[in-house]
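Colleague: Give me a 3D structure for the following:
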Amino acid sequence: MGAEREFTHTTTLPAEQTYDAVRRVVADLGYALQGEDRAQGRLVAQTPRSALSWGHLLFLAVEPAADAGSTLRLTVTGVTDAPRALMDGRKNDKPVAASSRPSRPPCPERPRRRGPATASGRMAGMTRISELWRYPLKSAAGHAVPTLGVDPWGLAGDRRWAVLDPADDDGLVVTAREEHRLLLVRPEPTATGLRLHAPGRAPLEVTTPTAGVGLRPVRVWRSRIVAADAGDEAAAWLGAALGRTVRLVHLDDPMRRATNPAYSEETDRVSLADGYPILLTTTASLAALNDAVLEGAGPDGAPESWPLPMTRFRPNVVVDHGAEGAPWVEDDWRRVRLGTHTFRVVKGCERCVMTTLQPDHERGVVDRGPEPIRTMARIRRFDGGTWFGVNLIPDPLPAGAPPVALAVGDDVEVLAAVPAGGGPPR
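Modeller: Here you go, the predicted structure:
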């Protein structure tokens, strides 16, 4: 390790972003928040493999920027033993003079409820949900939520809408794999449907179509179903945003689509997601991947996009093991309890070109690079594919049971696992 030195990192955020939004920004950088003092406007974070901290304690202050009312300043201070060339090369990072060394109060421990050892050998309550994400429109932008209901076919409202190619007789769904600009479309759920946003275009209100009316054929991979067309105005708006002729559809009956029977049960269902109801990832695995990206970067140093944010992998549930968490343990899980409900871990997630795409809504462009596929091909290759995250299917609720919801902070307990080392279920 190199000699420790101090650093600061400052960025600006929209003022309307609350502490929860700041939490998401911090999580995207790979940090785990350990505590906060809202009265002092300070959050405390720590990570074993952070791009900035290199395993050391960080302190974050949120304050009004010069143009108070429009932006906030998020300032990160801490100590790192990362190479000076790496730290000095990061945007907005600068060394702190020794005379201005910030005081570092002890990091408050997050309270944890310990329980009996699980099948994975962990203690129940040591692992928690750190983020929940919903993607109302398939392949478009997602948004983080503090809590969300669980349906048999996925999280409530997740991927019930999709864009399709009307020239295809089967109604092939258009995804960001081939139409990168879809990632710039931001769907906002409303009481009556969706509000669509895209750079350079006025928002459009879309009403959820009447169930069973105006049904069109839809094809998602090998699944062939029907869904309700959302009308000409929505089609024209999206066509202008994407530069091609498309239609917008809503899956009015999510019980129509079955999951892959090779990895699931006959009664399992899924929305318009690629294959399974819920995708789970872990912060420890992202940190390990970012470490591997840096290790393989060579003399040119880390790529501009480093550290890779979790949003590249479009998860529904992000799990944080805490400082002691090991990467890739989710490969071995076969049944888990999230909050109060149980889920089967049925298959890993084989990754594609979408993980290499980074939308920039301010510039209205989607940037692309070789990572993380290049690094995952080196450290996460199984059966010719690259893998990150695992797919879950919720267990059926007993008759008469109340609806189930997940929330950020819910405990995660591993109920069944296989011996480590075999890679993801596939």
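
Colleague: going forward, measure contacts and count neighbours with C-alpha atoms only.
Modeller: OK.

Colleague: my read is His197 is in a strand, agree?
Modeller: Yes: assessed by DSSP: H, G, I helix; E, B strand; the rest coil, His197 belongs to a strand.

Colleague: Alongside the first, I'd like the structure of this one:
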Amino acid sequence: MSYRGSYTSAAITTAGLAGGAYIAYHLYKEFQKPKLPEQWTQAGTLKNMYAYPIKSCGPVVMNKAECSILGLKSGWLRDRVLMVVDDKMNFITARAYPELLLVHPSVNGSVLTLNHCDLESLSVNLAEVVALQAPKTATVWTVPVPVYDCGWEAAEWFSRLLNRSTTSFRLVYYASQNSRGLRSSTNKIYKFTKNDTGALPDEVPFNLINEASVDELNSRLEDKVTHRNFRPNFVLDGASLKAFDEDNWKFVKIGDNIFEIIKPCTRCILTTIDPETGVRHTKAEPLETLKSYRQIENPEVRKSAGNSPRMGIQMALRSGPGGFVSLNDPVYFA
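Modeller: Below is the predicted model of the structure:
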């Protein structure tokens, strides 16, 4: 065989190997995707829906929303795409600063307005922030995330609120259309994908609470709580629902949107802060009661969760983005 013929044969072989590797890789990726259910059982209806534009701040009530890989959205109103950071660009939450819960944001067009009973309202045009600012780096659970700084007025507003200074804290806006990176410990037990962490939530972009589970918990409490203590995106209600039915589900369907349940939602001290007043419960309720009967039983998972009890489910989008959910939509499980 001539040199030219040998070269051509080798090139074809190499191309064939490369093509085979490409096909094998995509077959592997397809295999990795969860098989979506074909049979569904109705659990109830969507009773309430919330987005939390600023991490740890108050909710915005939604009647209809679009589902994206980063969470619920309606135009510039998006779930947990803003957060408050300290002077080292580390995120802060209402666990340490309960006053954040009493900040009530609203979004009109691209304008975010901050409201608090003790401060004058402040508006920030997010479109201008994106157009005029260069991304910086902040951290969420040690993971670096790209953010835009929302300016000195917002920084002063939050600093006055939280420690009466003028420069201790800043408001930042998530500067990516992709989910943030996984922290090193995330994928040890649960099967997170690179699209499952959302923008700035603690773990995943969608959280669902069963109202029957909240009612059952309240039957054990002197001081009653509401689903607002658990900061859900979706609140499920249904006459046939029993408390903690959701523990055994693998998928949830709302409208045409399909979500995979990644993990139970393990709860922290944030649940013990009254979302209406910002005051901590003196006996750390409802967390202490939840700890008495809602511990994770799997010993391997327990090593990761510790004594954090479960309440609600954490979900990621498995159908294509762009679908809509509306109040009173039927909610199905599989």
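
Colleague: Pull up the aligned stretch in structure 1 for the lengthiest helix in structure 2.
Modeller: Criterion DSSP state H: the longest helix present in structure 2 is helix 3-32. In the comparison with structure 1, helix 3-32 of structure 2 aligns to no range at all (TM-score structural alignment).

Colleague: Now do the residue sitting nearest the centre point of structure 2 against Val61 of structure 2, distance only.
Modeller: Of all residues in structure 2, the one closest to the mean position by Cα atoms, centre = their mean is Pro205, 2.9 Å from it. Per Cα to Cα, to the nearest Å, Pro205 of structure 2 is found 16 Å from Val61 of structure 2.

Colleague: Over to Trp152 of structure 2?
Modeller: According to Cα to Cα, Trp152 of structure 2 and Val61 of structure 2 sit 28 Å apart.

Colleague: Just confirm Pro321 of structure 2 contacts Ser68, I think it does.
Modeller: Yes: judged on Cα atoms under 8 Å, Pro321 of structure 2 makes contact with Ser68 at a distance of 4.8 Å.

Colleague: Compare the two (neighbour count), which wins?
Modeller: When neighbours are counted by other Cα atoms under 10 Å, Ser68 comes out ahead of the other of Pro321 of structure 2 and Ser68, with 22 against 15.

Colleague: For Asn48 of structure 2, give me its contacts.
Modeller: Asn48 of structure 2 makes contact with 61-63, 233-236, 327, according to Cα atoms under 8 Å, 6 or more residues apart in numbering.

Colleague: Apart from its neighbours in sequence, what residue is nearest the aligned partner of Asn125 of structure 2 in structure 1?
Modeller: Aligned counterpart of Asn125 of structure 2 in structure 1: Thr207 (TM-score structural alignment). With Cα to Cα, 6 or more residues apart in numbering as the criterion, Thr207 of structure 1 has its nearest non-adjacent residue at 4.6 Å, and that residue is Gly193.

Colleague: In contact with the equivalent of that neighbour over in structure 2, which residues?
Modeller: Taking TM-score structural alignment as the criterion, the aligned counterpart of Gly193 of structure 1 in structure 2 is Val111. Applying Cα under 8 Å, 6+ apart to Val111 of structure 2 gives the contacts 123-127.

Colleague: if we can go back for a sec, how far is the following helix or strand past the longest helix of structure 2 from where the chain is centred?
Modeller: Per DSSP states H and E, the first helix or strand lying C-terminal to helix 3-32 of structure 2 is strand 41-51. Taking Cα atoms, centre = their mean, to the nearest Å, the mean C-alpha location of strand 41-51 of structure 2 is offset from the chain mean by 17 Å.
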